[in-house]
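Undergrad: here is a sequence together with a model predicted from it:
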Amino acid sequence: MTAVTRLRPMAAAFLGMAATFSQAQPAPEPTPLADLVTLQAELAQPSKPLTWVISGDSITQGAKWLGRERSYPELIQERVRWEMNRRRDFFVNSAISGEKTAGLRADFAWRVLRFHPDVVSIMIGMNDAVAGPAGRAAFEAELREMVRQVRVAGAIPLLHRTNPVDTDNPDTLTRTDLPAYNEIIAQVAGSTGTILIDHWTRWLEARPTVAGRREWLADPIHPNGAGHRQFAIEFFKAIGRYDSAAASTRP
């Protein structure tokens, strides 16, 4: 028996152990930084177009309350496709007025996954908050499931906290639990390693009074054009592509 022949069983055993060890190692957990690095690397390749799906409720749909103004998905598209010269990027806004997490998750295959997205942006919770404390667990579960499905599809998820509302107006009395729902959004983003666009905190810092907040609201709940521009500004700050000189996101 030659030395090579004697070494073959040892080599096979070593390779088997290495394969077993490799299979036993869990995949690295996603992190906001990892997603951000990946997204910025993708954006640095203008010849490689991305598909962006933006979904949520009436705020994201931009329905009714904006008039001639543009919604934040439209401003994001303007910035990416024109100002950043990514003209072949493809944008879908699949938001529906009145939507809740259960409805979006149930329709996720049609409204999100069939487009084979690279990036999925979700702002939802304004209508879920009407359920109050009793709806919190279901809201969290639905949100987590959507993030999971986005990652399984190989896309980067982005979660938005909502804007605060006009708490002095009786029309918002059904949404007194909105702060708790926004805390859930932040918790889900943190525990799933998802990029968070924190409109809630930004609005409360920039417009701490209800009177000041009304400058960004079209009605007690829905943002006006200025509010949507703030959404777009925070979006690009979160992904590292904000430019104060850009026309699309100029306050």
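TA: That came in fine, so what should we check first?
Undergrad: when you work out contacts or count neighbours from here on, use the C-alpha atoms and nothing else.
TA: OK.
Undergrad: those strands in the stretch 101-250 of the chain, which residues are they?
TA: 119-123, 156-161, 195-198 (DSSP state E, counting those that start in this stretch).
Undergrad: next, format the ones you listed as TSV and append mean neighbour count and distance to W52.
TA: As requested, the strands of the stretch 101-250 of the chain are exported to TSV (neighbours: other C-alpha atoms under 10 Å; distance: least, C-alpha to C-alpha, whole Å):
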stretch	mean neighbour count	distance to W52
strand 119-123	23	5
strand 156-161	24	10
strand 195-198	24	15
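Undergrad: and of the ones you listed, who's closest to M10?
TA: strand 156-161 (43.1 Å; C-alpha to C-alpha).
Undergrad: and the angle for the closest one with strand 119-123?
TA: For strand 156-161 against strand 119-123, the angle by axes from the mean of the first three to the mean of the last three C-alpha atoms, to 10 degrees is 10 degrees.
Undergrad: give me the contact list for strand 156-161.
TA: For strand 156-161, the surrounding residues in contact (C-alpha atoms under 8 Å, 6 or more residues apart in numbering) are 35, 39, 118-124, 147, 150-151, 182, 185-186, 189, 194-200.
Undergrad: burial count for the residue nearest to V112 when sequence neighbours are not counted?
TA: Spatial nearest neighbour of V112, excluding adjacent residues (C-alpha to C-alpha, 6 or more residues apart in numbering): V53 at 6.3 Å. Neighbourhood size, V53 [other C-alpha atoms under 10 Å]: 24.
Undergrad: what distance do you get for V53 to E99?
TA: According to C-alpha to C-alpha, to the nearest Å, V53 stands 16 Å off from E99.
Undergrad: re earlier: just put the strands of the stretch 101-250 of the chain in a markdown table and tack on distance to W110.
TA: Output for the strands of the stretch 101-250 of the chain, formatted as a markdown table (distance: least, C-alpha to C-alpha, whole Å):
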| stretch | distance to W110 |
| --- | --- |
| strand 119-123 | 13 |
| strand 156-161 | 17 |
| strand 195-198 | 23 |
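Undergrad: included below, for side-by-side comparison, is a second structure:
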Amino acid sequence: MDFTADEYARRDADRLREILSGPPVTWVFLGDSITQGVAHTHGHRSYVEHFAERVRGELGRRGDTVVNSGVSGATAEDLLSEFHWRAGRFAPDVVFVMFGTNDILAGDDGVRGFRYRIDQIVQRSRDVGATVVLQTPPPVLEGDGRTPRVLALYAEAVREVARDLGVLVVDHSAAWREAADGEVAPEGWLDDSFHPGSRGHHELTLTLLSTLGIADGSSAVCSLVIEDGVGANA
């Protein structure tokens, strides 16, 4: 059966609600070093780890499996050539996709190809029976071959795929821009010019959980306060 984009969006929203109240499932996160959560969290939890704690711990879904298939330095093109190893073999029920931070090194000319590859990741994920959640990458500062202007083009490409295919999108780029008060990114959320630090990862978590409808200000994960890289419950 062929679905329209709107029908896919409604179906996926319904399916996510069912998943969160149903039997154990497998969640797979695809992305680059931000998803892998290496080094720049300085020993604190990455956004994937926060998600796992919220779902498996606080929501009591102990039988769920959360797979972090993020690979430092990866692009959407890299993922496509390794899709089975990094996603398909886990028979995922839900696949989260966040690329763009490394892809932007291809500049303006790379946007069209990037958009196509995100489209293909969605299609392949659906082919293995997964519900897909796209995520825009957080903003970057000027440097290391990256610019905020080009990052914005790639973030918009993710939104376009989400609209065209009826996929839920977690818009970190927009959330950070709104919180930045005229700056590129809020102070203290990035550990360098493009890697979120421990505070940044927690903010990624809050946007993700809010988009999925499972944020709760009274939970330990959601109420965590991170100051100067040190986590403490409020």
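TA: Nice, thanks for sending it over. Since the structure is predicted, the reported quantities are computational estimates derived from the model, not experimental observations.
Undergrad: and the TM-score between them?
TA: Once superposed, chain against chain, the TM-score is 0.90 (TM-score structural alignment, normalised by the length of the second structure); 222 aligned residues with a C-alpha RMSD of 1.6 Å.
Undergrad: surely S72 of the second structure and S33 touch.
TA: Yes - counting by C-alpha atoms under 8 Å, S72 of the second structure touches S33, with 3.7 Å between them.
Undergrad: of the two, which one has the most company?
TA: Using other C-alpha under 10 Å as the criterion, S72 of the second structure and S33 rank with S33 on top: 19 against 15.
Undergrad: that one -> the first structure?
TA: Alignment note: S33 of the second structure maps to S58 in the first structure; criterion TM-score structural alignment.
Undergrad: for its match, what are its contacts?
TA: A95, I96, S97, G98, E99.
Undergrad: of these, grab the buried ones for PyMOL.
TA: Here is the PyMOL command that picks out the buried ones among the contacts of S58 of the first structure, judged by 16 or more other C-alpha atoms under 10 Å:
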select buried, resi 95+96+99
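Undergrad: so the residue nearest to V112 of the first structure: helix, strand or coil?
TA: Here V53 of the first structure is strand, with the state taken from DSSP: H, G, I helix; E, B strand; the rest coil.
Undergrad: need the contact list for A52 of the second structure.
TA: Residues in contact with A52 of the second structure (C-alpha under 8 Å, 6+ apart) are V66.
Undergrad: aligned to it, what sits in the first structure?
TA: In the first structure, A52 of the second structure lands on Q77 (TM-score structural alignment).
Undergrad: which residue in the second structure lines up with A95 of the first structure?
TA: Per TM-score structural alignment, A95 of the first structure is aligned with G70.
Undergrad: tell me the SS of its match?
TA: Using three-state DSSP, the structure places G70 of the second structure in coil.
Undergrad: correct me, but it touches T35?
TA: Yes - using C-alpha under 8 Å, G70 of the second structure makes contact with T35 at a distance of 5.0 Å.
Undergrad: shared neighbours of those two, which are they?
TA: F29.
Undergrad: in the first structure, what residue corresponds to E203 of the second structure?
TA: Mapped onto the first structure by TM-score structural alignment, E203 of the second structure lines up with Q230.
Undergrad: residues in contact with its match?
TA: Q230 of the first structure makes contacts with T249, P251, as judged by C-alpha under 8 Å, 6+ apart.
Undergrad: roughly how far does it sit from R214 of the first structure?
TA: Using C-alpha to C-alpha, Q230 of the first structure is found at 13 Å from R214 of the first structure.
Undergrad: swap in S244 of the first structure?
TA: Separation of S244 of the first structure from R214 of the first structure (C-alpha to C-alpha) stands at 23 Å.
Undergrad: same drill for those two, tell me which one is more crowded.
TA: When neighbours are counted by other C-alpha under 10 Å, S244 of the first structure and R214 differ, and R214 comes out ahead with 19 against 11.
Undergrad: hmm, back to that, mind listing what the match of A95 of the first structure touches?
TA: With C-alpha under 8 Å, 6+ apart, G70 of the second structure has these contacts: F29, L30, G31, D32, S33, I34, T35, Q36, G37.
Undergrad: in strands only, show me the residues you listed.
TA: F29, L30, G31 (DSSP state E).
Undergrad: the second one: neighbouring residues, count only.
TA: One way to gauge burial is a neighbour count; for L30 of the second structure, by other C-alpha under 10 Å, it gives 25.
Undergrad: I figured it was touching P92, is that so?
TA: No - between L30 of the second structure and P92 there is no contact under C-alpha under 8 Å: 11.4 Å.
Undergrad: trace L105 of the second structure over to the first structure, please.
TA: Mapped onto the first structure by TM-score structural alignment, L105 of the second structure lines up with V130.
Undergrad: got it, and L79 of the second structure?
TA: In the first structure, L79 of the second structure lands on L104 (TM-score structural alignment).
Undergrad: what's the local residue count around its match?
TA: Neighbourhood size, L104 of the first structure [other C-alpha under 10 Å]: 24.
Undergrad: how much space separates the match of S33 of the second structure from H222 of the first structure?
TA: On the measure of C-alpha to C-alpha, S58 of the first structure and H222 of the first structure end up 8 Å apart.
Undergrad: nearest residue to the match of S33 of the second structure in space, please, no chain neighbours.
TA: Nearest non-adjacent residue to S58 of the first structure (C-alpha to C-alpha, 6+ apart): S97, at 3.7 Å.
Undergrad: state the distance from that neighbour to E140 of the first structure.
TA: Using C-alpha to C-alpha, S97 of the first structure is found at 20 Å from E140 of the first structure.
Undergrad: go on, W110 of the first structure?
TA: Taking C-alpha to C-alpha as the measure, W110 of the first structure falls 21 Å from E140 of the first structure.
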